[in-house]
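Visitor: Requesting a structural model of the entry that follows:
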Amino acid sequence: MLVKRDIDAFVAADWPSVADDFDEEAFFGVDAGKQPNPDAWRLGFPDLETYRREWLRQAKEFGQTNFAEDARAAIFDATRLNDIEIDGNRAIARKKFDGRIKRADGAEDRLLWQTLYYCVRKEGRWKICGFTGYLPNPMGAVS
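Guide: A predicted model of the protein is given here:
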């Protein structure tokens, strides 16, 4: 759910295909703003509806961009999810982005951040109950 389904849904701006991946009642998201200092992080997504609106805004903007390459493939190439810590019905998944997507105008979009997803197993399946996202990748020293 955190890689293939997420990327496919984002590229298609198809929120309904990922909506059930979230624990709506428990969900919240922290926006680190690519800042290493936690003092700068904000409760950017106090509920799932706020996150859904921003996710759709970004997905629609992405879909209107003319790329010089297969953007979906470039996102997959930039994405790593190598570390998931599970303890009972809770998990932390560490998803990292490091790559580029070439635009048709010669510019490029830099994908360089990481997200910690907090998940819970409910009724036999994993759901996202929160995240700390837009973290620097790699994390720098706190100043």
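Visitor: contacts, neighbours, all on C-alpha from now
Guide: Fine.
Visitor: how about residue 120, what does it touch?
Guide: Neighbour list for residue 120: 89, 90, 91, 126, 127, 128, 129 [criterion: C-alpha atoms under 8 Å, 6 or more residues apart in numbering].
Visitor: again but with residue 7, I slipped
Guide: Shown in contact with residue 7 (C-alpha under 8 Å, 6+ apart): 72, 75, 76.
Visitor: For those, pick the one with the most neighbours.
Guide: Of these, residue 75 is surrounded by the most neighbours, 20 neighbours in total, counting by other C-alpha atoms under 10 Å.
Visitor: Please identify the helix or strand for it.
Guide: Element membership of residue 75 [criterion: DSSP states H and E] is helix 71-78.
Visitor: Need the three-state assignment for residue 24.
Guide: Secondary structure, DSSP: H, G, I helix; E, B strand; the rest coil: residue 24 is coil.
Visitor: OK, contacts around it?
Guide: 47, 48, 129.
Visitor: For this structure, just list every one of the helices.
Guide: With DSSP state H, the ranges of helices along the chain come out as 4-12, 48-63, 71-78.
Visitor: and this one, so I can compare the two:
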Amino acid sequence: MTVDDQIRDVLITRDIDGFVAGDFELVRSDFDESQFTAYSGADGSMRLTYPDLEGYRADWLAQAETFRDVDPAVLTAQLHAVQRIARLEVSGTQALATKIFDGEVDTPVGPTILAWTTYYFLRAHESEHRWLITGFVGYLPSTWSTS
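Guide: Just a heads-up that it's a prediction; the model follows:
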């Protein structure tokens, strides 16, 4: 598996599988828990929203819960259709991935639009030959430049 494929597996495939199952333990090992911190631009200003992985885990699970009554196969297909890695930059053991959310998914109360950009920071865990998420800057408006 190429580096690009490994990172896409972590940021899209595994994330979607865990999210649809509502099971954070399926993705916990994809994070560098001791280094993790994340910021959100969801309300128009940048905030240190997740100073640790447990805070992010709680929010991730709450978000997953809102989709609990959607058919898992449908939700999985829709989430794959609305997410893509627009840019991936790798330098040695560090990586920056730009993930775009752009499209509509079903919720129990009707469709909702996912439209934002998230920048993920990753590092190679050399002894395990895998990539770990060390943090992100996310929920930026979909008009945010990705070039």
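Visitor: hmm, back to that, what is the nearest of the contacts of residue 120 of structure 1 to residue 64 of structure 1?
Guide: Closest approach to residue 64 of structure 1 among the contacts of residue 120 of structure 1 (C-alpha to C-alpha): residue 128, at 27.6 Å.
Visitor: Okay, strands next: where are they in structure 2?
Guide: For structure 2, the strands defined by DSSP state E occupy 37-40, 47-50, 83-91, 94-107, 110-125, 130-141.
Visitor: What angle do strand 130-141 and the longest one make with each other?
Guide: Note on geometry: by axes from the mean of the first three to the mean of the last three C-alpha atoms, to 10 degrees, strand 110-125 of structure 2 and strand 130-141 are set 140 degrees apart in direction.
Visitor: What sits closest to the residue in structure 1 that residue 36 of structure 2 lines up against if chain neighbours are left out?
Guide: Matched to structure 1 by TM-score structural alignment, residue 36 of structure 2 sits across from residue 27. Distances taken as C-alpha to C-alpha, 6 or more residues apart in numbering put residue 129 closest to residue 27 of structure 1, at 4.3 Å, once the chain neighbours are dropped.
Visitor: roughly how far apart are the residue mapped onto the one you found from structure 2 and residue 98 of structure 2?
Guide: Residue 129 of structure 1 maps onto residue 134 in structure 2 when the alignment is built from TM-score structural alignment. Distance check for residue 134 of structure 2 against residue 98 of structure 2: by C-alpha to C-alpha, to the nearest Å, it reads 14 Å.
Visitor: Repeat that for residue 72 of structure 2.
Guide: Taken as C-alpha to C-alpha, the span from residue 72 of structure 2 to residue 98 of structure 2 is 26 Å.
Visitor: In terms of neighbours, single out the busier of the two.
Guide: Taking other C-alpha under 10 Å, residue 72 of structure 2 and residue 98 do not tie; residue 98 has more neighbours (21 against 15).
Visitor: Show the contacting residues for that one.
Guide: Neighbour list for residue 98 of structure 2: 85, 86, 87, 88, 117, 118, 119, 120, 146 [criterion: C-alpha under 8 Å, 6+ apart].
Visitor: so residue 69 of structure 2 makes contact with residue 108?
Guide: Yes: with contacts counted by C-alpha atoms under 8 Å, residue 69 of structure 2 reaches residue 108, the gap being 5.9 Å.
Visitor: which residue lines up with residue 77 of structure 2 in structure 1?
Guide: Taking TM-score structural alignment, residue 77 of structure 2 has residue 73 as its aligned residue in structure 1.
Visitor: go on, residue 27 of structure 2?
Guide: Using TM-score structural alignment, the partner of residue 27 of structure 2 in structure 1 is residue 18.
Visitor: Can you get me a residue count around that match?
Guide: Residue 18 of structure 1 - counted by other C-alpha under 10 Å - has 16 other residues nearby.
Visitor: so it sits right up against residue 8, yeah?
Guide: No: at 9.5 Å, residue 18 of structure 1 does not count as touching residue 8 under the criterion of C-alpha under 8 Å.
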